[in-house]
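Q: sequence-free structure coming up:
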């Protein structure tokens, strides 16, 4: 048995991405613990959490709303990535890799959302 969301590639990709962000943010300075570290981790985790929450016992319209929350959380992650880049916590190539993955996930969520009634 499994939950409906576990079969969704957008959820699986979001889970993997959230773990990458968690690991990456371990390298931030300690004085960012309650600021950027917390913010980027919560935003990254929120992507998968909203997909899961929206998929269970919701109408398609309600699920679409939760997918919108996931998309907005991804934009928050990207903004945090820019903050990390500006503060020199991330190298350009790693920034580009995480940015591209964010963009890919966002487009997959949008495409999935557009297929819902």
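A: Sure thing, it's come through. The structure displayed is predicted, hence computed values, not measured ones.
Q: alpha carbons only for contacts and neighbour counts from here, please
A: Fine.
Q: what are the contacting residues of stretch 49-63?
A: The contact list for stretch 49-63, computed with C-alpha atoms under 8 Å, 6 or more residues apart in numbering, reads 4-6, 10-11, 64-67, 69-70, 116-117.
Q: put this beside the first:
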């Protein structure tokens, strides 16, 4: 499992998502630098990071747990993107 995570579609999509969010938050107002934009960046980085980390675990059950963590981070980021939209960013 450890060498194959980069070939997983979910990993590739999460990397693209993280890249896209970074592009979006670069246009946020300066006062959000340490607020919403920072939180969003941490959240989207967490998604592919958890996939990669979990794939390096010894047991499949551990990998599944990291996938659930990635899913939680994704939902957190989606919520923050909804707020960003509400703020007009």
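A: Looks like it came in fine. Remember, it's a predicted structure, so these values are computed and weren't measured experimentally.
Q: before we move on, the earlier item: which of the contacts of stretch 49-63 of the first structure count as buried?
A: 5, 10, 11, 64, 65, 66, 67, 69, 70 (16 or more other C-alpha atoms under 10 Å).
Q: how about the contacts of stretch 49-63 of the first structure, which pair is most distant?
A: 6 and 117 (20.7 Å; C-alpha to C-alpha).
Q: returning to what we had before: what's the closest of the buried ones among the contacts of stretch 49-63 of the first structure to residue 44 of the first structure?
A: Distances from residue 44 of the first structure to those, taken by C-alpha to C-alpha, are shortest for residue 70, at 8.9 Å.
Q: list the residues that contact the closest one.
A: Contacts of residue 70 of the first structure by C-alpha under 8 Å, 6+ apart are 46, 47, 48, 50, 51.
Q: out of the buried ones among the contacts of stretch 49-63 of the first structure, which comes closest to residue 42 of the first structure?
A: residue 70 (11.6 Å).
Q: list the buried ones in the helix or strand where that closest one lies?
A: Secondary structure from DSSP states H and E places residue 70 of the first structure in helix 60-86. Buried residues in helix 60-86 of the first structure, defined by neighbour count with 16+ other C-alpha under 10 Å: 63-78, 80-82, 84.
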